[in-house]
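> Here is a sequence together with a model predicted from it:
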Amino acid sequence: MTKTVDDIVPPSPLSDDDMLFLYTGGTTGMPKGVMWRQEDLLQVLGRGGNAITGVPPADSMDEVISRVQPGGTGMKSLVACPLMHGTGQFSAFINLSMGGCVITMPNRNFDPALLWQTVQDRGVNSIVIVGQAFAGPMLESLDANPGRWNLSSVVQMGSSGVMWSQENKNALLEHIPQMLITDSFGSSEAVGMGMSVAAKGAAPKTAQFALGPNCVVFTEDGNRVAPGSGESGLVAVGGAIPVGYYKDEVKTAQTFRTFEGRRWTVPGDWAEVNTDGTLHLLGRGSVCINTGGEKVFPEEVEEMVKTHASVRDAVAVGIPDTRFGETICVVVEAEPGETPTLEELSAHVKSRLAAYKAPRNVVVISTIGRAPNGKVDYKRLKQHAIDTLGTK
């Protein structure tokens, strides 16, 4: 059914300086209110354009309107993740600014079979998710029901904010070979840090991204990390960035920093720059594990552990240790009927990563308990591991 509605007249004149407050997930602490100027947010979200589909930014609202085909709906985007999350909200804004249509799930709980049915029934073109927490069950549903749904309308699937494995992407592309998978590296306060694009037969490695045009990796003393140097640094994005965090001057100063005489968003992600200029993401420094003087980023260990056949989901945490300061413990949600052992998982990690990154303890849990946005509560799971192991 189609109907026309009157234009909404705001109670006061609108301005480029009007603010949108987007609250972070609070994965590693209390949620923070990110203050985006409307003009800056429009800028980083593409101004009605889309680089993946080759649509350039629009110079005016009239230009956006002129791109909409009479009687058409534009791109149909199914935003499967919560709209309160930056990935869902910003993806919806991008599609709406292109004259597209946003579709949401009809229920509150994530149901992959219902998602695929919605894709078929609505002729969805683009699917927005948040990493492995969504993509894993979606793949299981397709594997269990081959050919059940007509997915020929899908041309793109996108995610941002969390890790998404190469293996999962490859398997999804077997089911939907015509689509592109876009994996964006960003956060509520840092949009456009990097992106990887996967097509059937050409999925990039996990945590490998092409640097965004305004993205740089800095050492802690403010020097740029050279490609191929093997040096790690903090990822920073410049250009149109938020004003800061609402009523939190301390955290604003920590995240929005000045290097080379200009202001950057530095959300705390560590990375190396490969020889070809691409980014190898290591992880968030606030949850980094320091074991025997070596820094270990949980995400790297987690992605390796999750490739073991007995593991459904996993989180790596640091456990206090009198000799090493901390040791690595993986909290594991096992596949049904499986009981992964420390010996198995340690050997599995050592087969691909340095030996010091292997877990020294394993705690099996009924569910990792990811939030609707795919994030995990590291503090809660670390305390659970400490309590289970009897560590002080």
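Here it is on my side, so go on. Numbers count the residues shown, from 1 in each chain.
> Only C-alpha atoms from now on, for both contacts and neighbour counts.
OK.
> Distance-wise, check residue 390 relative to residue 320.
According to CA to CA, to the nearest Å, residue 390 stands 11 Å off from residue 320.
> which of those two has more neighbours?
When neighbours are counted by other CA atoms under 10 Å, residue 320 comes out ahead of the other of residue 390 and residue 320, with 16 against 8.
> which stretch of helix or strand covers that one?
For residue 320, the enclosing helix or strand under DSSP states H and E is strand 311-321.
> which parts of that strand are buried?
Within strand 311-321, the residues that qualify as buried are 311-320, counting by 16 or more other CA atoms under 10 Å.
> Against that first model, consider the following:
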Amino acid sequence: MTNPYNTDLDRTPANYQPLTPLTFLERAANVFPDHTAIVHGALRRSYAEFYARSRRLASALTKNGIRRGDTVSALLPNTPAMLECHYGVPMCGAVLHSINTRLDAAIIAFQLDHAMAKIVIVDSEFMPLLQEALSLAQVAPLVIQVDDPEYDGPRTEVEVADYEVFLTRGNPDFDWLMPEDEWDAISINYTSGTTGDPKGVVSHHRGAYLLAQGNALTTSMKKHAVYLWTLPMFHCNGWCFPWTLSAIVGTHVCLRQVRAEPIWSALAEEEVTHLCGAPIVMSLLIGAPDAAKRDLSHTVQFFTAAAPPPESVLAAMKEAGFDVTHLYGLTETYGPAVVNDWHRDWSDLPADQQATLKARQGVRYLPLEGLDVLDPDTMQPVPRDGQTMGEVMFRGNVVMKGYFRNPTATQKAFEGGWFHSGDLGVRHPDGYIQLKDRSKDIIISGGENISSIEVEEALYRHPAVGTAAVVAMPHDKWGETPCAFVELKPGQQADSETLRAWCRSQLAPYKVPGRFVFTEIPRTSTGKIQKFVLREQARQPEFT
């Protein structure tokens, strides 16, 4: 039977427009043109200026041949230019590729080639890194350099386009492009895996629109909230907060580097209300010298992901004026899509019980339609007993389009109508989920994902290494750090410093193991390495 409510009631421009977070900035600039949108050192930039510069960028990119579906890469710290890229690039129909500034040149070259980058916008600090990457890449994109006045380090003199000059070629009243379909790509972000299958996560306008609003609802951000950029914007597009802040007409406070003194100064002087970061940022704040700390006149909302912070850190953060909330998500879910929603009566519980509750990842964000822990073989939910493990799976509008140019990986990730996270967890009787292990052995160090396989492959390239197994080892500062168990080949010799130097030549610095253990590696009867045994060993207090 035909649905009568679908008869003669069609989509038209009057009643349907594609969802896109770009409209948030347009509205903010029209309604609150003089409100401060961006703070960066001495710089104060209004929403009218922010919108005009973003339109200039879109216009200039268009004049340089950028069309719908082209990739524009950004190798930038948390600066105003990075915020402008989050609007100006998709405003001309292009797709923003934010590059992790901590990666090595070979990995960046791989990403540029795989994403087919047409233009790269780079901060002057990272120009040498980009030059090395381009010497290894197949693509030859136009390079535009941002000379940030807050950067006081060495500069490499190269003949490339200047960002500010480039903007002058654009029209501040540019009639920017709405997506043809809200399913159109808005960004591509690469997961930590860089060998084997390329994993370029494609996000769409609809998902970015929904998660940006979901952030505001989940974090209780009021109109004109002030957000401090300690979370890198290259991480899942800053968890969509570059778009969230325009929705609530808030203020971005930019920071080039995450250091204790400027963070405390910004918290007090700019009256910051919200910030996000890995547990290491909390340790940085509470471990700062007393001279750097500032008294806060208000409670600051701090949102963290990765490994849950220990009870002592939570207590110290509360005493310092922060309310900490645990989030969880992946690049494939636009950043956090799960929140440890706190119940008021939990605050009356003893501190150790509160810490236990805060260690859980939580429940789904409002814009996420489905979150469950399923048996990956039967695709049935595991019992809600807090003990039976299964795979955490997601379903909804804030799940990626898929992996760019990798249909096999996309199909595998979406088997059974759910996105398979690869994370193993349990579900408690109240519905809250808690991670217990990572099926892909990802190590989260200072908020950065490290593939144990990638580190192992680097070790295997050393001529003295016969077998290598890398697991997570607890670390007071970084939360986790790689620990490498190594069996040397017969007749070969190598010590920790030799392998550490080797890894430094093969990997980004944060991926280098913090400890090397030369031992016989435990195996099953079929020869498979028993990583669970190594993980338990690495977690023992006497080991660390």
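Sure, I can see it. Source: prediction; values computed, not measured.
> Span of stretch 304-317 of structure 2 from start to end?
Distance across stretch 304-317 of structure 2, first residue to last, is 12 Å (CA to CA).
> Contacts for it, please.
Stretch 304-317 of structure 2 has contacts (CA atoms under 8 Å, 6 or more residues apart in numbering) with 276-279, 282-283, 286, 323-328, 336, 351-352, 355, 358-360, 444, 447, 479.
> so how far is it off the chain centroid?
Using CA atoms, centre = their mean, to the nearest Å, the distance from the centre of stretch 304-317 of structure 2 to the centre of the chain it belongs to is 19 Å.
> Show me what counts as buried in it.
Across stretch 304-317 of structure 2, burial judged by 16+ other CA under 10 Å covers 304-309, 311, 313-314, 316-317.
> Farthest-apart pair in those, please.
Within the buried residues of stretch 304-317 of structure 2, 306 and 316 form the most distant pair, 18.7 Å apart (CA to CA).
> Go ahead and flag the most central residue of structure 1.
With distances taken as CA atoms, centre = their mean, residue 161 lies nearest the centre of structure 1, 1.8 Å away.
> what's the spacing between that residue and residue 286 of structure 1?
Between residue 161 of structure 1 and residue 286 of structure 1 the computed distance is 15 Å (CA to CA).
> hang on, the earlier thing: please state the offset of the strand holding residue 320 of structure 1 from the chain centre?
With CA atoms, centre = their mean, you get 20 Å for strand 311-321 of structure 1.
> what helices or strands is that strand leaning on?
With contacts defined as 3 or more CA pairs under 8 Å, 6 or more residues apart in numbering; DSSP states H and E, the packing partners of strand 311-321 of structure 1 are strand 289-291, helix 298-305, strand 325-334, helix 378-389.
> what are the ranges of the helices in the stretch 151-300 of structure 2?
Counting by DSSP state H, counting those that start in this stretch, the stretch 151-300 of structure 2 has helices at residues 163-168, 205-218, 236-239, 241-247, 260-269, 279-286.
> Run through the strands of the stretch 401-544 of structure 2 in chain order.
Here the stretch 401-544 of structure 2 has its strands, by DSSP state E, counting those that start in this stretch, at 402-403, 419-427, 433-438, 442-445, 448-451, 465-475, 479-488, 515-518.
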